[in-house]
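Undergrad: predicted model, plus sequence, below.
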Amino acid sequence: MPENTDYKAPKSENQGIAYRERLNSWAIARLLPDTQREIVARFRSRSDADGYMQHLRQEKPNASFMVVFDCKREEAVI
């Protein structure tokens, strides 16, 4: 299996954490005014994200949510 050469992580003890963060690429975003979005939760699979989004829509029917694939995560979001 070929190695992922696109991602250049520093060789340190944080490499395991960086890999774990890359696994959770599916996210649920809450749509805010002025075309802003807020990431509510992250998931490894699309089906998990869809299931949790159904729960969120039942809990907060007036809010707008969307499932997104976030391949380039912001550094501030953990």
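TA: Right, received. Where do you want to start? Numbers count the residues shown, from 1 in each chain.

Undergrad: rest of the way, CA atoms for contacts and neighbours
TA: Noted.

Undergrad: what about Phe65, how many residues nearby?
TA: Residues lying near Phe65 (other C-alpha atoms under 10 Å) number 21.

Undergrad: and it, how close does it get to Arg46?
TA: 14 Å (C-alpha to C-alpha, to the nearest Å).

Undergrad: included below, for side-by-side comparison, is a second structure:
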Amino acid sequence: MMYSERLHPWVVIRLLPKMQRIVVARFRNRSDAEGHLWALKRLMPDGQFVIVFDVGNLEV
């Protein structure tokens, strides 16, 4: 996981058919991710989106 991805752990993902997904955007806090998700749902009402917290790979 790149440094910039660790700084933005909240991810908005668009769910696609056949178990595919696209990372739409990354955010530093959940509130920003929820605001973006709200806008996406208004612009694309048929799209399926989720917010996840990406912890990345734990490297020891």
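TA: Looks like it arrived, so ask away. In this text the structure is predicted, and so the values were computed from the model without any measurement.

Undergrad: what's the TM-score once they're superposed?
TA: TM-score for the superposed chains, counting by TM-score structural alignment, normalised by the length of structure 2: 0.83, backed by 56 aligned residues with a C-alpha RMSD of 1.6 Å.

Undergrad: so where do the strands sit in structure 1?
TA: In structure 1, strands defined by DSSP state E lie at 26-32, 36-43, 65-69, listed in chain order.

Undergrad: among those strands, show me which one is buried the most.
TA: Across those, averaging neighbours per residue (mean count of other C-alpha atoms under 10 Å) puts strand 26-32 on top, at a mean of 20.

Undergrad: so what secondary structure elements neighbour it?
TA: Judged by 3 or more C-alpha pairs under 8 Å, 6 or more residues apart in numbering; DSSP states H and E, the packing partners of strand 26-32 of structure 1 are strand 36-43, helix 46-59, strand 65-69.

Undergrad: packing partners for the shortest one?
TA: Identification of packing neighbours for strand 65-69 of structure 1 by 3+ C-alpha pairs under 8 Å, 6+ apart yields strand 26-32, helix 46-59.
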